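J.: Below is the sequence, then the predicted model.
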Amino acid sequence: MSDMKGKFIVLDGERKGTEVPLQFNPSNYTVEESNEFGEKKLMGLKGVIHQFTGSKHADLTLELLFDATDDGEDVRKRIEPLLRLGAIDRELHAPPPCRFVWGPFGFDGIVSQIKREFTYFYHDGTPGRVKLTVTLKPYRPPEEVKAALDLHSSDISKERVLAEGDSIFLMAAREYNAPGEWRRIAEANGIDDPLALLPGTRLLLPPGEENE
C-alpha cells in the first residue's frame, strides 16, 4: 500500500468519471479552515467591533511534482490533464467538482488555483520538471446539501462576501451544489461579467430551486 498513487476523479460534467493520476504522491498537503467576521461600527464610539458571520469550509492545498527528464519530454504535456480540472466544463459552464484520493484520505472539491513553478529546463529552454501548488475549494454531495438546507432554513435569501481566491462559480457549487447555478446569483445581483468580480464584493444568494 505504500506505493499507492494519489489521483483525481471528476465527479460531474462532460468528463465525469475521468481519472487523473499523479506521477508522484504529494510532498505535503494542508487543509485550512477559518472563521469569518464582519466589521460593525457603534454609534458614538471610535473603532469597530468584529462580529462572527460564519465558518469557512476547509480548503485543500497540494504540493505536487511532475518530472519528464527520464525521456526528455516537455513536462507541460504531462500536467495537461490536471490543468484541465481547473478549466471551464462545457456542460457545467464552470470548473467540474472532483475528488482527490490518496490512500485513506479523500477530499471533494473544485480546483480554484494552480500555481506552476518550473524548476528544470533542457538546453533549448523547454521545461522538464515542474512543481505544482493546487488549491481546491470544498464541494459537498447532494445529500449533504439537502440536509443543510433542511437544518438552516435556506428557503430565504442569504448574503455572502466574495473572499480572496473565490469566484461566483465556486460559491454556486458550495451553496447550491451546482456550479452552473452561478447564473442565479448573477441575475439576483445584476452582474453582467462574473469574471470581473473583486474580493470583498457582497452577493445576495437567492433560494435554491427546490425551495421555491
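T.: Structure received.
J.: Going by C-alpha atoms from here, please, whenever you check contacts or count neighbours.
T.: Will do.
J.: Following the chain past the lengthiest strand in the chain, name the next helix or strand.
T.: Under DSSP state E, the strand in the chain containing the largest number of residues is strand 48-67. With elements assigned by DSSP states H and E, the helix or strand that comes after strand 48-67 is helix 75-83.
J.: Surely residue 135 and residue 62 touch.
T.: Yes: contact criterion Cα atoms under 8 Å: residue 135 and residue 62 qualify, at 6.5 Å.
J.: The two: who's more crowded?
T.: Set residue 135 next to residue 62 and count neighbours by other Cα atoms under 10 Å: residue 135 wins out with 23 against 19.
J.: Let me see the contact set for the more buried one.
T.: Counting by Cα atoms under 8 Å, 6 or more residues apart in numbering, residue 135 touches 59-62, 111-114.
J.: Looking at the residues you listed, state which has the most neighbours.
T.: residue 111 (25 neighbours).
J.: how near is that residue to residue 76?
T.: Between residue 111 and residue 76 the computed distance is 18 Å (Cα to Cα, to the nearest Å).
J.: for residue 93, same thing?
T.: Note on residue 93: its distance to residue 76, by Cα to Cα, is 25 Å.
J.: In terms of neighbours, single out the busier of those two.
T.: residue 76 (19 against 16).
J.: right, and the more buried one touches residue 127 too?
T.: Yes: when contacts are counted by Cα under 8 Å, residue 76 is listed as touching residue 127 (7.3 Å).
J.: hang on, the earlier thing: what are the buried residues along the longest strand of the chain?
T.: 58-67 (16 or more other Cα atoms under 10 Å).
J.: okay, the residues you listed in JSON lines with distance to residue 120 next?
T.: Formatted as JSON lines, the buried residues of strand 48-67 follow (distance: Cα to Cα, whole Å):
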{"residue": "58", "distance to residue 120": "33"}
{"residue": "59", "distance to residue 120": "29"}
{"residue": "60", "distance to residue 120": "26"}
{"residue": "61", "distance to residue 120": "23"}
{"residue": "62", "distance to residue 120": "20"}
{"residue": "63", "distance to residue 120": "17"}
{"residue": "64", "distance to residue 120": "15"}
{"residue": "65", "distance to residue 120": "12"}
{"residue": "66", "distance to residue 120": "11"}
{"residue": "67", "distance to residue 120": "9"}
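J.: Next up, a structure to set beside the first:
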Amino acid sequence: MASGSLERMVITAFSDAQYNSQTGDPFTVWINPESYTHDFTIRYSDRQAQGSNGPSPEYNRVGQESISFDLIFDATGVVPPPIPGVSLPADGVAGLVDGFVKLTATVNGVIHRPNYLKLSWAQLQFQCVLSKLKIAYTLFKPNGTPIRAKVSTTFLSFASEKQLAAEANMASPDMSHLITVKAGDTLPDLCHRIYGSSTYYLRVAAFNDLAGFRRLVPGTTLVFPPLQGPTA
C-alpha cells in the first residue's frame, strides 16, 4: 500500500475458535472510526483483615480486554463506497447495517453462537467477539429510508484454550500445556512428561477429541489440561 493512502478497517468473521475457517465476506467499513478505546482489566480479590486500616487486594486474574468505537454508515453520496465502482444502495444504509449485524451479532446456525471476529486496521489486530451493539438512525429520505446511521460497538477479546495454553507456557502440572507431536511420541509418554504419570492418557485423548491414542500424527497440536493428583 502506498504511503499516505487510505486504509480502511476490516472485520472478518470465523466459524472456529482457532480462526482458521473464515465465514462470509469480510466487512470493510465505509468510514473509519474517529477514535477507539482499548480497555484492560486486572481482577483482584478484595480482602481486608479484621481491624486493619485498609484493604489488601490479592491478585486474581487478568480480565478481558475490550475495544469500543462508533461506525458511521452514510449513503447520502457524500462518502464514496469503499469498493470502486459500487453504486450507492437503493435502500440507504438499511442493507449495510443488516449485513454488519448478520456478520457480527447473529447466531451462526452451524456453530450455534455468533461468529468469532477479527478487527484489522493498521497496527490494530484484535481477535474478539461482539459484546454490545447499538444502532442510531440519524438521517432519512423524505420517504423514510434511512441514509445515515451511527453504530456503537464493544468487542471483547477472545482466545481459544489452545492459544491461552501456548501463551501461558508454564512448566507445571496444574497449568495447561500446548504440545506439538513429534515422530515417536506416544500419548502415555507425553502424559508422563507433563504430569509425572502416564495414567492420564485417556483423559487427554478425550479432551482433544482423538479417535485413538495409539498413533499420534507428527505435527499435531495437543492441549494437556490442568490435572493434579492421582484421582484428578
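T.: That came in fine, so what should we check first? Only a predicted model underlies this, so the values are computations on that prediction, with no experimental measurement involved.
J.: Give me the TM-score for this pair.
T.: The TM-score (TM-score structural alignment, normalised by the length of structure 1) is 0.62; 159 aligned residues with a Cα RMSD of 2.8 Å.
J.: related to what we said a few turns ago, taking the contacts of residue 135 of structure 1 as a set, which two sit the farthest apart in space?
T.: Farthest apart among the contacts of residue 135 of structure 1 by Cα to Cα are 59 and 114. That separation is 13.3 Å.
J.: if we can go back for a sec, tell me the angle of the longest strand of structure 1 relative to helix 75-83?
T.: Relative orientation of strand 48-67 of structure 1 and helix 75-83, computed by axes from the mean of the first three to the mean of the last three Cα atoms, to 10 degrees: 130 degrees.
J.: Run the chain-centre distance for strand 48-67 of structure 1.
T.: Here strand 48-67 of structure 1 is found 10 Å from its chain centre; the criterion is Cα atoms, centre = their mean, to the nearest Å.
J.: Run through who's touching it.
T.: If you take Cα under 8 Å, 6+ apart as the criterion, strand 48-67 of structure 1 is touched by 23-42, 75, 78-79, 107, 128-138.
J.: ok, now stretch 99-108 of structure 1?
T.: By Cα under 8 Å, 6+ apart, the surrounding residues in contact with stretch 99-108 of structure 1 are 1, 4-11, 60, 97-98, 109, 138-140.
J.: For the strand of greatest length in structure 2, grab the matching residue range in structure 1.
T.: Secondary structure of structure 2 per DSSP E: the longest strand is strand 124-140. The aligned range for strand 124-140 of structure 2 in structure 1 is 105-121, by TM-score structural alignment.
J.: buried ones in the matching stretch?
T.: Buried residues in stretch 105-121 of structure 1 (16+ other Cα under 10 Å): 107-114, 118, 120-121.
J.: superposed on structure 2, where does it end up, distance-wise?
T.: Here the mean offset of stretch 105-121 of structure 1 against structure 2 after fitting is 1.3 Å, by mean Cα distance after the TM-score superposition for structure 1.
J.: got a list of what the equivalent of residue 19 of structure 1 over in structure 2 touches?
T.: Matched to structure 2 by TM-score structural alignment, residue 19 of structure 1 sits across from residue 26. Contact analysis of residue 26 of structure 2 by Cα under 8 Å, 6+ apart lists 10-13.
J.: Recalculate using a threshold of 10 Å.
T.: Applying Cα atoms under 10 Å, 6 or more residues apart in numbering to residue 26 of structure 2 gives the contacts 10-14, 100, 103, 117-119.
J.: again with residue 151 of structure 1
T.: Residue 151 of structure 1 touches residue 145, counting by Cα under 10 Å, 6+ apart.
J.: From residue 145 of structure 1, how far out is it?
T.: 10 Å.
J.: now residue 212 of structure 1
T.: Residue 212 of structure 1 is 16 Å from residue 145 of structure 1, by Cα to Cα.
J.: who's more crowded, these two?
T.: Neighbour totals were compared for residue 212 of structure 1 and residue 145, and residue 145 leads with 16 against 8 (other Cα under 10 Å).
J.: Give the equivalent position in structure 2 for the more buried one.
T.: Under TM-score structural alignment, residue 145 of structure 1 pairs with residue 164 in structure 2.
J.: can I assume that match sits in a strand?
T.: No: assessed with DSSP: H, G, I helix; E, B strand; the rest coil, residue 164 of structure 2 is helix; it does not lie in a strand.
J.: ok, now how distant is it from residue 170 of structure 2?
T.: Distance from residue 164 of structure 2 to residue 170 of structure 2, by Cα to Cα: 11 Å.
J.: quick one: common contacting residues for the two?
T.: 176-178.
J.: With distance to residue 88 of structure 2 and neighbour count as added columns, please give these in JSON lines.
T.: Listed next are these as JSON lines, based on distance: Cα to Cα, whole Å; neighbours: other Cα atoms under 10 Å:
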{"residue": "176", "distance to residue 88 of structure 2": "50", "neighbour count": "23"}
{"residue": "177", "distance to residue 88 of structure 2": "51", "neighbour count": "24"}
{"residue": "178", "distance to residue 88 of structure 2": "49", "neighbour count": "20"}
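J.: Let me know the closest of those to residue 222 of structure 2.
T.: Closest to residue 222 of structure 2, out of all of these and judged by Cα to Cα, is residue 178, at 5.8 Å.
J.: what about the residue lying closest to residue 118 of structure 1 once chain neighbours are set aside, which SS state?
T.: Leaving aside its sequence neighbours, residue 118 of structure 1 sits nearest to residue 130 (Cα to Cα, 6 or more residues apart in numbering; 4.2 Å). Using three-state DSSP, the secondary structure recorded for residue 130 of structure 1 is strand.
J.: isn't residue 130 of structure 1 right up against residue 116?
T.: Yes: judged on Cα atoms under 10 Å, residue 130 of structure 1 makes contact with residue 116 at a distance of 6.6 Å.
J.: which residues do those two both contact?
T.: Counting by Cα under 10 Å, 6+ apart, the contacts common to residue 130 of structure 1 and residue 116 are 64-65, 76, 79.
J.: Sounds good, over and out.
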